[in-house]
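Participant: Predicted model and sequence follow; I will ask about them next.
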Amino acid sequence: MPPIISGYVRVVDAVNYRVGRIMMYGIFVMTGILLWSSVSKTFFLPSLWTLEAAQFAMVAYYILGGPYSIQLDSNVRMDLFYGSWSDRKKAWFDAFTVFFLIFFLGVLLYGAYDSTSYSMQYGERSPTAWRPYMWPIKLVMCIGFFLMLLQAFSEFFKDIARIRGEAI
């Protein structure tokens, strides 16, 4: 593979690896928020922010962890036929089907960008009692979709290298 593609794959994989490893600790953030919610409802006044903060943390957890999941090849797939195929045939199939993922992520990123820009422009807030601004979590979604799109291209390049019998 050309050095620029190898460099792209190395950089994208390194960034998504680090972001994914950091996001693995998001489960503790969500647990802490929900624990505080239970404690505050039992012993103090109920907190208005806990449920929505836990939802925002969960969105960040799975959106920013998605590229790492793709990188580790731990995404869900139907192994009825795929599991018995050779590595080269798997690479051919993955190189073809990744275009569906790229299209889907492109549409998601386009919608997320529009929604985020609207949210920033008009100061959109959640319609709950806590009323947090919506743009921070929408921005996280844009970043996550963008990183996932970069990772999808990285996986495509790795599949092409596997088809050609090369390693990146």
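Facilitator: Right, received. Where do you want to start? Numbering: from 1, shown residues only.

Participant: rest of the way, CA atoms for contacts and neighbours
Facilitator: OK.

Participant: Is there a neighbour count for Met58? I'd like the number.
Facilitator: 16 (other CA atoms under 10 Å).

Participant: so who does the closest residue to it other than its chain neighbours touch?
Facilitator: Leaving aside its sequence neighbours, Met58 sits nearest to Met30 (CA to CA, 6 or more residues apart in numbering; 6.9 Å). By CA atoms under 8 Å, 6 or more residues apart in numbering, the residues touching Met30 are 54, 57-58.

Participant: Out of these, name the ones that lie in helices.
Facilitator: Using DSSP state H, 54, 57-58 are the members of those that sit in helices.

Participant: mind giving me JSON lines with these and columns for distance to Val12?
Facilitator: Formatted as JSON lines, the ones in helices among the contacts of Met30 follow (distance: CA to CA, whole Å):
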{"residue": "Ala54", "distance to Val12": "28"}
{"residue": "Ala57", "distance to Val12": "24"}
{"residue": "Met58", "distance to Val12": "23"}
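
Participant: which of these lies closest to Lys158?
Facilitator: Lys158 lies nearest to Met58 out of the ones in helices among the contacts of Met30, by CA to CA, at 29.8 Å.

Participant: what element comes up after the longest helix anywhere in the chain heading to the C-terminus?
Facilitator: Counting by DSSP H, the longest helix found in the chain is helix 87-122. Per DSSP states H and E, the first helix or strand lying C-terminal to helix 87-122 is helix 135-164.

Participant: structure B:
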Amino acid sequence: MRVFSRYVEAVTALNNRIGHLSAFLVIPIFLLLLLEVGLRYLAGSPTVWTNELAQMLFGAYVLLAGGFLLANGGHANVDILHGRFRPRQRAAVDVFTSTLMFAFVGALLYFSSSMAWESVSRLEHSMSAWNPPVWPLRLLIPIATALLLLQGLAKLIVDLQVLFGRTPPQSAGTLSAEDAS
């Protein structure tokens, strides 16, 4: 059991670290959009690169947030029902619905890996006037998906522990201490 607890703690810590670091991507996104608005409306000289770079940074931000959100209970669920369940009932529903999550994330990992491999092998660029490389962002898709898959497995371990009456590790981030009892 200690191996499972260490796994949950390590994966949750990794996703929390990545989530906190990726949150700083909001700053350059904001600055790029502010620059574009200023150049467009104040100087009358819009750029060809600021919007595309802001979109690429936002894509990285969204991708890297997946594991962090799952670790901290930030993904959407039907709280009107889910919130009324007792912790063990919630855990049972989450174990059942995790099969859907694993099917989706597994398919996403499979298909995005081949897309990323092809993009990296061609050193793919966008087709815009600015023409930046897009292969790093495409490579980030399977990496972020793998982090989400690892966190999904950690959540499943915690849910199974709750379901079978064991106390999950505190750093799991998915349940509070009172939920575990």
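Facilitator: That came in fine, so what should we check first? Everything quoted here is computed from the prediction, not taken from an experiment.

Participant: Go through stretch 51-64 of the second structure and flag the buried ones.
Facilitator: Buried residues in stretch 51-64 of the second structure, counted by 16 or more other CA atoms under 10 Å: 51-54, 56-58, 60-61, 63-64.

Participant: Same check on stretch 80-93 of the second structure?
Facilitator: 87-88, 90-92.

Participant: ok, now stretch 34-54 of the first structure?
Facilitator: Of the residues in stretch 34-54 of the first structure, 34, 37, 50, 52-54 count as buried by neighbour count, 16+ other CA under 10 Å.

Participant: From the buried residues of stretch 80-93 of the second structure, pick the one nearest Tyr7 of the second structure.
Facilitator: The nearest member of the buried residues of stretch 80-93 of the second structure to Tyr7 of the second structure, counting by CA to CA, is Ala91 at 18.6 Å.

Participant: Run a quick neighbour tally on the closest residue to that closest one other than its chain neighbours.
Facilitator: Distances taken as CA to CA, 6+ apart put Asp159 closest to Ala91 of the second structure, at 4.7 Å, once the chain neighbours are dropped. If you count neighbours by other CA under 10 Å, Asp159 of the second structure ends up with 28.

Participant: Phe145 of the first structure too?
Facilitator: Phe145 of the first structure: 25 surrounding residues under other CA under 10 Å.

Participant: list the contacts for it?
Facilitator: Contacts of Phe145 of the first structure (CA under 8 Å, 6+ apart): 63-64, 105, 108-109.

Participant: Val29 of the first structure too?
Facilitator: Shown in contact with Val29 of the first structure (CA under 8 Å, 6+ apart): Ala57.

Participant: Farthest pair within the buried residues of stretch 80-93 of the second structure?
Facilitator: Greatest spacing in the buried residues of stretch 80-93 of the second structure, by CA to CA: Pro87 and Ala92 (8.6 Å).

Participant: one step back: from the ones in helices among the contacts of Met30 of the first structure, pick the one nearest Ala167 of the first structure.
Facilitator: Relative to Ala167 of the first structure, the closest of these is Met58; by CA to CA it sits at 35.3 Å.

Participant: Count the residues that sit near the aligned partner of Ser6 of the first structure in the second structure.
Facilitator: Under the alignment (TM-score structural alignment), Ser6 of the first structure pairs with Ser5 in the second structure. Neighbours of Ser5 of the second structure under the rule other CA under 10 Å: 18.

Participant: Settle this for me: Ser5 of the second structure is touching Pro169, isn't it.
Facilitator: Yes - between Ser5 of the second structure and Pro169 there is a contact under CA atoms under 8 Å: 6.0 Å.

Participant: What residues sit buried inside the longest helix of the first structure?
Facilitator: In helix 87-122 of the first structure, counting by 16+ other CA under 10 Å, buried: 88, 90-91, 94-95, 98, 102, 105-106, 108-109, 112-113, 115-116, 119-120.

Participant: Now name the helix or strand holding the spatially most central residue of the second structure.
Facilitator: Nearest to the mean C-alpha position of the second structure, by CA atoms, centre = their mean, lies Gly66 at 1.3 Å. Using DSSP H and E, Gly66 of the second structure sits in helix 50-71.

Participant: with the first structure superposed, average distance for that helix?
Facilitator: Superposing on the first structure and averaging over aligned pairs (mean CA distance after the TM-score superposition for the first structure), helix 50-71 of the second structure comes out at 0.9 Å.

Participant: which outside residues touch that helix?
Facilitator: 12, 15-16, 18-19, 22-23, 25-26, 28-29, 32-33, 35-36, 75, 137, 140-141, 144-145, 147-152, 155, 172-174.

Participant: Please, a ChimeraX command that selects the buried ones among the residues you listed?
Facilitator: Selection of the buried residues among those in ChimeraX, burial being defined by 16+ other CA under 10 Å:
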select :12,15,16,18,19,22,25,29,32,33,36,137,140,141,144,145,147,148,149,150,151,152,155,172,173,174
